[in-house]
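*Asks:* A structural model of the following input is requested.
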Amino acid sequence: MKYDPQENNCPLPYTPFRSCVVPRPIAWISSIDDKGNENLAPFSQCGIITFDPPMVMFSANHYPTGQRKDSAVNAEKNGWFVWNMATEALKDAVNISAMIVPSDQSEFELAGLAKVKADLSDVPMVKDSPCQLECRYVSTTVVQGNGELGTVDVIIGEVIRVHINDDYITPEGRVDIDGIRPIARMGYIDYTVINNSFSMEVPMTEEIRKIMNEIMAGSANKPVTAGEEK
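*Replies:* Take a look at the predicted model:
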């Protein structure tokens, strides 16, 4: 089977595109507006941009009316947002926070979530999330789609502070992803749980490994494992 999305000639009853780029992490973004109203919403069009400095992005589609998502507007106006890790234990709250509600209604309260204030701003964080990234707003790029719903605000933020629950740090000093059990989007209304990870070392010559270690030593001060990002 093959088809051209631009010609809208997909032979399947449901478009498979969003199930072809999977699994996708969920950016569970918390923010506040200029009146202090708090917002929490999940986005699966998201990811890491770079790691030095650490930067992340999420894409917020416009509403059919052309109205922009609160998360995007709040990040721009307030200058901060928090990326909370979405996990299996919190999946029902993640789903509830995806509801379309008035801007002055708190998704934290709607989902029954405990919150804690971020260190560097007044943005609330999901207390029970095992990892929170405090992000300083950097920029917005508007990508025009076929109509308002296809148009997105691509929000970029620099991670200024990282919070990790010590219960999920292994004795070797790694984040216990299998223990955290993050959830990810699979397209349609389907999700998955990350609970079975494995390692693969990228082959490289000793000469290249030496060069890589020298490059990374300036910021990490420790040898790099082949294929590992700092």
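
*Asks:* only C-alpha atoms for contact and neighbour calcs from this point on.
*Replies:* Will do.

*Asks:* give the contact list for the residue nearest the centre of the chain.
*Replies:* With the centre of the chain defined as its mean C-alpha position, the nearest residue by Cα atoms, centre = their mean is A27, 2.6 Å away. Shown here is A27, whose contacts under the criterion Cα atoms under 8 Å, 6 or more residues apart in numbering are 42-47, 58, 83-86.

*Asks:* Okay, buried residues for the longest helix along the chain please.
*Replies:* Of all the segments assigned as helix in the chain under DSSP state H, the longest by residue count is helix 206-220. Along helix 206-220, these residues count as buried under the neighbour rule (16 or more other Cα atoms under 10 Å): 209, 212-213.

*Asks:* Show me which of these is closest to R18.
*Replies:* Of all these, the one with the least separation from R18 (Cα to Cα) is M212, at 35.0 Å.

*Asks:* any idea how far that closest one is from I49?
*Replies:* 20 Å (Cα to Cα, to the nearest Å).

*Asks:* ok, now T170?
*Replies:* Counting by Cα to Cα, the separation of T170 from I49 is 26 Å.

*Asks:* For the comparison step, fold the sequence that follows:
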Amino acid sequence: MFYEPKNGHGLPHNPFNAVVTPRPIGWISTRGKDGRDNLAPYSFFNAVAYVPPQVMFASTSAKDDREIGKDSVGNINDTGVFCVNIVEYAARDVMNLTSGSYAAGEDEFTLAGIEKAECEVIDGPRVATAPASLECRMTQIVKLEGAANYLVLGEVVGVHLRDDCMVDGLFDVTRFQPLTRLGYQDYSTIREVFSLVRPK
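*Replies:* Reported below is the predicted structural model:
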């Protein structure tokens, strides 16, 4: 099968996000300029640089009560900071609950019963029980092609690692089983890990 996206695919569901998988999930926590907290998952997320450490996520929809993107992008545009929380398999249901389109003033931490902690470097919340959290200063918000597509880039300025995920000085993903996004309504988790030595 071949199709050009501009002409449609003719399938019951768009296969694009089922092709680029698995994708890590960035559970983005922000605080609005009004002091209200927000938490939402984004599967267009990844690390993009080592020095300085940088991450990105993309928001692909908008809300009527926001001038730019959804609550996460709007808050970041206002304050210049955000936190990426890594999602583990054990948090799949509460993560999914925070993906709803709620009013701008709704605190998803409270709505989903998620323990909240204050960040150390930035003014904002983080998921207290997350395997890892990355405090970020926004470096760019890039308007992408399309009506409501925004790319957010940030420099990581603080890193939280949960103690039980550290083994012999390494951050061990098998200790918490990272949740990944597949296509459609599908998710997966990482349970098996192997190493490959890069050629010199």
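
*Asks:* all strands in the second structure, in order from the N-terminus.
*Replies:* 23-24, 26-31, 37-42, 45-49, 54-59, 81-86, 116-118, 125-127, 132-143, 150-161, 166-167, 170-171, 179-181, 187-189 (DSSP state E).

*Asks:* Is it possible to get TSV of those that adds distance to M1 of the second structure?
*Replies:* Below are the strands of the second structure laid out as TSV (distance: least, Cα to Cα, whole Å):
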stretch	distance to M1 of the second structure
strand 23-24	23
strand 26-31	32
strand 37-42	29
strand 45-49	28
strand 54-59	28
strand 81-86	35
strand 116-118	47
strand 125-127	42
strand 132-143	31
strand 150-161	30
strand 166-167	45
strand 170-171	41
strand 179-181	24
strand 187-189	24
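
*Asks:* if we compare those strands, which one ends up closest to P199 of the second structure?
*Replies:* Across those, the minimum distance to P199 of the second structure, taken as Cα to Cα, is reached by strand 45-49, at 21.0 Å.

*Asks:* Report the mean deviation for the closest one after fitting onto the first structure.
*Replies:* On the superposed models, the aligned residues of the first structure are on average 1.0 Å from strand 45-49 of the second structure, with distances taken as mean Cα distance after the TM-score superposition for the first structure.

*Asks:* quick one: P53 of the second structure from E155 of the second structure, how far?
*Replies:* Following Cα to Cα, the distance that separates P53 of the second structure from E155 of the second structure is 6 Å.

*Asks:* Which of those two has more residues huddled nearby?
*Replies:* Counted by other Cα atoms under 10 Å, P53 of the second structure and E155 do not tie: E155 has more neighbours, with 24 against 15.

*Asks:* Leaving out the residues flanking it, which one is nearest to the counterpart of the more buried one in the first structure?
*Replies:* Residue correspondence to the first structure (TM-score structural alignment): E155 of the second structure is matched to E158. Spatial nearest neighbour of E158 of the first structure, chain neighbours left out: M55 (4.4 Å); criterion: Cα to Cα, 6 or more residues apart in numbering.

*Asks:* residues in contact with the one you found?
*Replies:* Applying Cα under 8 Å, 6+ apart, we find M55 of the first structure in contact with 48-49, 156-159.

*Asks:* out of those residues, which are buried?
*Replies:* In terms of neighbour count (16+ other Cα under 10 Å), the buried residues within those are 156-159.

*Asks:* now these as CSV including distance to L120 of the first structure?
*Replies:* What follows is those, written out as CSV (distance: Cα to Cα, whole Å):
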residue, distance to L120 of the first structure
I156, 17
G157, 14
E158, 13
V159, 11
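
*Asks:* what's the most distant pair in these?
*Replies:* Of all pairs drawn from those, the greatest distance, 9.8 Å, lies between I156 and V159 (Cα to Cα).

*Asks:* what do these two both touch?
*Replies:* Common neighbours of I156 of the first structure and V159, counting by Cα under 8 Å, 6+ apart, are 55-56.

*Asks:* Over in the first structure, tell me which residue corresponds to P178 of the second structure.
*Replies:* Match for P178 of the second structure (TM-score structural alignment): P182.

*Asks:* mind listing what the residue nearest to its match when sequence neighbours are not counted touches?
*Replies:* By the measure of Cα to Cα, 6+ apart, the closest residue to P182 of the first structure outside its immediate chain neighbours is T87, 4.1 Å from it. Listed by Cα under 8 Å, 6+ apart, the contact set of T87 of the first structure reads 129, 180-183, 193.

*Asks:* again, only using 6 Å
*Replies:* When contacts are counted by Cα atoms under 6 Å, 6 or more residues apart in numbering, T87 of the first structure touches 181-183.
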